[in-house]
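[1] When you get a sec, could you give me coordinates for this:
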Amino acid sequence: MLWTLIVRGFENGASGAVISVPAFRRRFGVDMGSGVYFISTSWQSAINGAPNAAGIVGASIAGWLSDRFGYRPVILSAAVINIASIGIEFGSTSLGMFLAGKMVNLLAIGALLNLCTAYVADVSPLAIRASVIGFCNLSQCIGPFIAAIMINFTSKWDSDMAWQSVIAAQWGFAGVALIGQFFMPEAPSHLVRKGRMEAAQASLERLYSDQADAKAHLYRIQLTLEEAELSNSGSYLDCFRGTNLRRTLVGIMVFLSEPMSGLGFVGSYGALVYQMLDISDEKSFQIAIGAQVLSMSGATIAFLLSDWWGRRPMYIFGCCSLCVLMMCMGIAGSLTSTAAVTAAVAFYTMFNFFYNVGVGSTVYALAGELPTTVLRSKSLAISISTSNAFNTMWSFVAPLMFNEDAGNLKAKIGFVFGGIMFIFAVLAWFYVPETRRRTYEELDELFMNKVPARQFRTYKTIAEQRAAEAFAIREKVKATMQA
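    Model prediction:
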């Protein structure tokens, strides 16, 4: 599932970067004179914005279909569509055809992002749940890193293969993902909901080395589903009823911090922005590679820290860091000296590290843990769709803000995202709960009792008390037997 998510990162990195490849601009752009070609602001917006809308549709449909047919057939279907759509992008003869290929691709990728994340949250053991879910973000950093390396070399070519080779490379990731999905067991929670207990047990036994652990996990799924289904029918409307409303709104909020932090702007227009800051084409692609190294470094650190430090402090740290960083970028962008431009490039590049340390990985852990088991795929679909909707908005708006033929803000756009992240830091303090080392049963109890977000870490649940009592009895019996 994590490998499958590399496809999403590679598509985002590749499609955003090819706009800055000279051969692509020469093939589809407008001659601005002196042999300089430019993809118009409107087409930049469309290419980076419209496919996000398709991602919303894909995530929503996948949440509905997975309840009826299971995760496995829906993911396999999405993987096939993903492979076919790459062919449309590769063979594009116009920007309209390239856009159509991207939209079909993002339709499939939206489904994959939703279901792969939900699957990982479903099967992960409690002790490493945040780390494994956080790896969903690291997987999406690997794709852009490889795309940046490829484009650094191919951008020097004069033929269309300068950009087509990067698009074609997606077939390698997508093909391996498709093959791997044939060997994945069905999500055990889906099988339990359908009453197929033996199949669910067999599915879990493939994931555990000890059958006792598999049985314990199956029991937890049964218990959680029984409690959740007492008040939920499993529809999208149920995500906004009762205590689920709070869970859904927090999930939407944390996922919304992705586009509102400037992620779409940084991810889609990286090399292009460097070029606008008077960095040479060759140097801009090299800096883009360094930016992706920072992304992977940040995601790796988050992967190691998330189960130790906790989701809430990491998320708040990420929001505060991005607020300061983007404000500094805006200040540097307000000056015209060479040193100021260098500082703006540095702040813009460092975004990749601080985003992935504090926000990127934690968002997936929180959004995967907060919903009830019966509503997880639907709640994730809502959160991802909201994020994609705002990504779509920024994809259309950002070029109008920073491009020289429009708002010409350039690095001063940092003021916009810095101010927004200050708001998210305040919201995080009041509304983002700590889900670290909490079972889904405990989280259900915490939300049912309307425990304030700041008290989630210290609140003693009934499930904890029962576990402590059971442990004390076991130790007492053990001591008696030894005596």
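
[2] hey, let's count contacts and neighbours off CA atoms from now on
    Fine.

[3] Now do the contacts for Val341.
    Val341 sits next to 277, 332-333, 335 when contact means C-alpha atoms under 8 Å, 6 or more residues apart in numbering.

[4] On the three-state scheme, the most centrally placed residue in the chain is what?
    Geometric centre of the chain, nearest residue: Asn137, 5.4 Å, by C-alpha atoms, centre = their mean. Counting by DSSP: H, G, I helix; E, B strand; the rest coil, the backbone at Asn137 sits in helix.

[5] To compare with the earlier structure, here is another sequence to fold:
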Amino acid sequence: MTSPVAKDKASSTHVEEPSLEMRGGKENVDTGEVESVHEAQPVKSMNIIKSVRTYKHASIICMLAAVGALSDGYQVQMSGSIIALPGFVRTFGVLQPSGKYVINPQYISLWVSLKNVAAMFGAGIGSYPADKLGRRWMILVVQIIMIGSCILEQLAVHWTHWLGARLLDGFSIGLAQCCINVYISEMAPTQCRGALMSLMQLFYTIGGFLSAVSLNVVSQQDPRNWRHAVLSQFAFCGVALIAWAFLPESARWHCIGGREAECKKILQMVNGKVKGYDVDVEYRKMLVEVEHANAAASLQGGGSYLDVFRGTNRRRLIISFLPWHWQVAIGVPIISTYSSYFYDMAGLANPFNGTVATNVVNIVMLIFAVPLIERLGRRTLLLWCGPISIVSLLIIGGILRATGPAVGPTLIAFACMWAVGYNLSAGPMGYIYVAETATTRLRAKTTGIAIIGIQAMATVYVYIPPIMLNSPAFGISNTVFFWAGTGTFVYILICFLVPETKGRTFAELDELFDRGVPACEFAKTKTAVQGDFERHASEARDLA
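    Here you go, the predicted structure:
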């Protein structure tokens, strides 16, 4: 015998009817209210240009939030490539009997790997203040810490000083990954959520490109003035602070906290001019999602960090982790993080030319990726374009076993081909999946834990390249083959575990995960919201 609860569940978005009693005495959502949400129009399918025009205010806000990634991208690229500048090497290196200055490879590994440890710490604690203080204020804290890192870099005269700057940098990146991703996912319209979230990777890449240009200019003028490249970072932090001033707080964060008036005020400000937009209906939809998350947490014992590892949340955590982890597993440490160092060891006359070339390709391909994310889907791009990077690594590994004048240009050509595959797959998808896969109540916590895992693996990945590249047992060629192997392994996991989330509201994603739909069937599975809409459309046609 089917209970009324089960019957209603079949025709609802994802609301567990036994969960209409909420934790902590929070207001309940009555049946009529829930039904009104379901009878409202579901998300309309529209192309990226139309959706951005329709929700132009929300799109601009998401773009302003993503500007914060400029300074992140500049810092990461600069810190990994500046070690090829003679002036930097002279400052932090040791004079050898040959008369050359050389930086201890372990120092280089510590600078980058401990930065990832600091990012783990930032991600670990970042979700708590992001939940308590708000997403907006955490974005400000990120830029303040980033400025502190820039100041320390300007004053550094010993390798430990540079290490301190890297720790501050890593800590700010961990905090940023907890709040900026979540903020954009909560403010972006569903129709263009993936495209707007990919702006994080785009601005991150633009920051990296500008860093490569800055280092190239310094190398062609007076490489001893390496601090000029560091000084440029203050400009990016300033731009991010100006953008921050125009950001409202996340409406969904207010909804989670029960602040209805503040939530509706922001919804009205951001989307009030959209034709047919109803603030009250949108708030009720949002409230149903929050109440469902509260109820699920109540049934599973609360909304703590441990709940991230329970039930369907554990699966969502793994999915949040894999695409972003693939970024480092598929070769970012050698083709991006240590790019100039890698090209220098490969024998390029000007290693910064290779870094600039790959960064140009990064930007161009990310611009192409933005509309494709919503047109083709996240999973499709991961599965189709990721192998391009893996094959490119195999070819690069083979090229580096040869000698001759053609090796350098060919190496750069296939590094650019690697960038094509990367920026159409792992590059933008890492940011998207980590922020949109988690359930509403646990989004900040799931994001934080996923980033801890990502940074833990990245700590290992970025520690070993200088050691492997300088090791007679590995060398340049075998080091590249190593990343081809790790990239292939994670690709296989993605094939089986990572679903398609294109065009799904958070309510629909909750339903699909609650039903245990396999990853390969997400895209073709009809949700209750879609079923209700088709039924209402059919009734409307019959009446007409």
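
[6] hang on, the earlier thing: please check the contacts of Val341 of the first structure and keep the buried ones.
    Burial by neighbour count, judged by 16 or more other C-alpha atoms under 10 Å, picks out 277, 332-333 from the contacts of Val341 of the first structure.

[7] And Gly29 of the first structure? What does it align with in the second structure?
    In the second structure, the residue paired with Gly29 of the first structure is Gly93, using TM-score structural alignment.

[8] unless I'm mixing things up, its match is touching Pro105, no?
    No. Under the criterion of C-alpha atoms under 8 Å, Gly93 of the second structure is not in contact with Pro105, lying 9.9 Å apart.

[9] from the buried ones among the contacts of Val341 of the first structure, which ones fall inside helices?
    Mapping those onto helices (DSSP state H) picks out 332-333.

[10] mind giving me a markdown table with the contacts of Val341 of the first structure and columns for distance to Ser20 of the first structure?
    Listed next are the contacts of Val341 of the first structure as a markdown table, based on distance: C-alpha to C-alpha, whole Å:
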| residue | distance to Ser20 of the first structure |
| --- | --- |
| Leu277 | 13 |
| Ala332 | 24 |
| Gly333 | 21 |
| Leu335 | 25 |
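
[11] burial measure for the aligned residue in the first structure for Phe506 of the second structure, as a count.
    When the first structure is aligned by TM-score structural alignment, Phe506 of the second structure is paired with Tyr440. Other residues lying near Tyr440 of the first structure total 22 when counted by other C-alpha atoms under 10 Å.

[12] swap in Phe471 of the first structure?
    Phe471 of the first structure has 12 neighbours, counted by other C-alpha under 10 Å.

[13] show me where the stretch 1-150 of the first structure has helices.
    For the stretch 1-150 of the first structure, applying DSSP state H, counting those that start in this stretch gives helices covering 2-17, 22-28, 41-69, 71-90, 95-123, 129-154.

[14] Who's the closest spatial neighbour of the match of Phe506 of the second structure, skipping the chain neighbours?
    Counting by C-alpha to C-alpha, 6 or more residues apart in numbering, Tyr440 of the first structure lies nearest to Thr224, which is 6.7 Å off, once chain neighbours are set aside.

[15] Wait, Met146 of the second structure touches Arg166, no?
    No. Counting by C-alpha under 8 Å, Met146 of the second structure stays clear of Arg166, with 10.0 Å between them.

[16] neighbour count winner among these two?
    More crowded of Met146 of the second structure and Arg166, by other C-alpha under 10 Å: Arg166, with 29 against 25.

[17] That one pairs with which position in the first structure?
    In the first structure, Arg166 of the second structure lands on Lys102 (TM-score structural alignment).

[18] any idea how far Gly487 of the second structure is from Cys179 of the second structure?
    28 Å (C-alpha to C-alpha, to the nearest Å).

[19] the more surrounded of those two?
    Cys179 (29 against 23).

[20] which position in the first structure aligns with that one?
    Correspondence of Cys179 of the second structure to the first structure, assessed by TM-score structural alignment: Leu115.

[21] My guess is Tyr355 of the first structure contacts Gly318. True?
    Yes. Tyr355 of the first structure is within contact range of Gly318, at 6.2 Å (criterion: C-alpha under 8 Å).

[22] tell me, what's touching these two both at once?
    Common neighbours of Tyr355 of the first structure and Gly318, using C-alpha under 8 Å, 6+ apart, do not exist here.

[23] ok, those two, which is more surrounded?
    The neighbour comparison of Tyr355 of the first structure against Gly318 (other C-alpha under 10 Å) goes to Tyr355, with 26 against 23.

[24] Could you measure from that one over to Cys323 of the first structure?
    To Cys323 of the first structure, Tyr355 of the first structure is 10 Å away according to C-alpha to C-alpha.

[25] cool, Ile19 of the first structure as well?
    Ile19 of the first structure is 28 Å from Cys323 of the first structure, by C-alpha to C-alpha.

[26] try Ser77 of the first structure
    Distance of Ser77 of the first structure to Cys323 of the first structure, given as C-alpha to C-alpha: 40 Å.

[27] These two: which has the busier surroundings?
    Cys323 (24 against 14).

[28] so what corresponds to that one in the second structure?
    Using TM-score structural alignment, the equivalent of Cys323 of the first structure in the second structure is Ile390.

[29] so that match sits in a helix?
    Yes. According to three-state DSSP, Ile390 of the second structure belongs to a helix.

[30] Give me the distance between the two termini of stretch 16-27 of the first structure.
    End-to-end span of stretch 16-27 of the first structure (C-alpha to C-alpha): 16 Å.

[31] outside of it, which residues touch it?
    Applying C-alpha under 8 Å, 6+ apart, the contact partners of stretch 16-27 of the first structure are 37-39, 44, 48, 148, 151, 155, 157-160, 162-163, 267-272.

[32] List only those of those residues flagged as buried.
    Among the contacts of stretch 16-27 of the first structure, those classed as buried by 16+ other C-alpha under 10 Å are 37-39, 44, 48, 148, 151, 155, 160, 162-163, 267-272.

[33] Which ones among these map onto strands?
    Residues of those located in strands (DSSP state E): 37-38.

[34] what do we get in the second structure for Phe38 of the first structure?
    Looks like Phe38 of the first structure aligns to Val102 there (TM-score structural alignment).

[35] Then Tyr71 of the first structure?
    By TM-score structural alignment, Tyr71 of the first structure lines up with Arg135.
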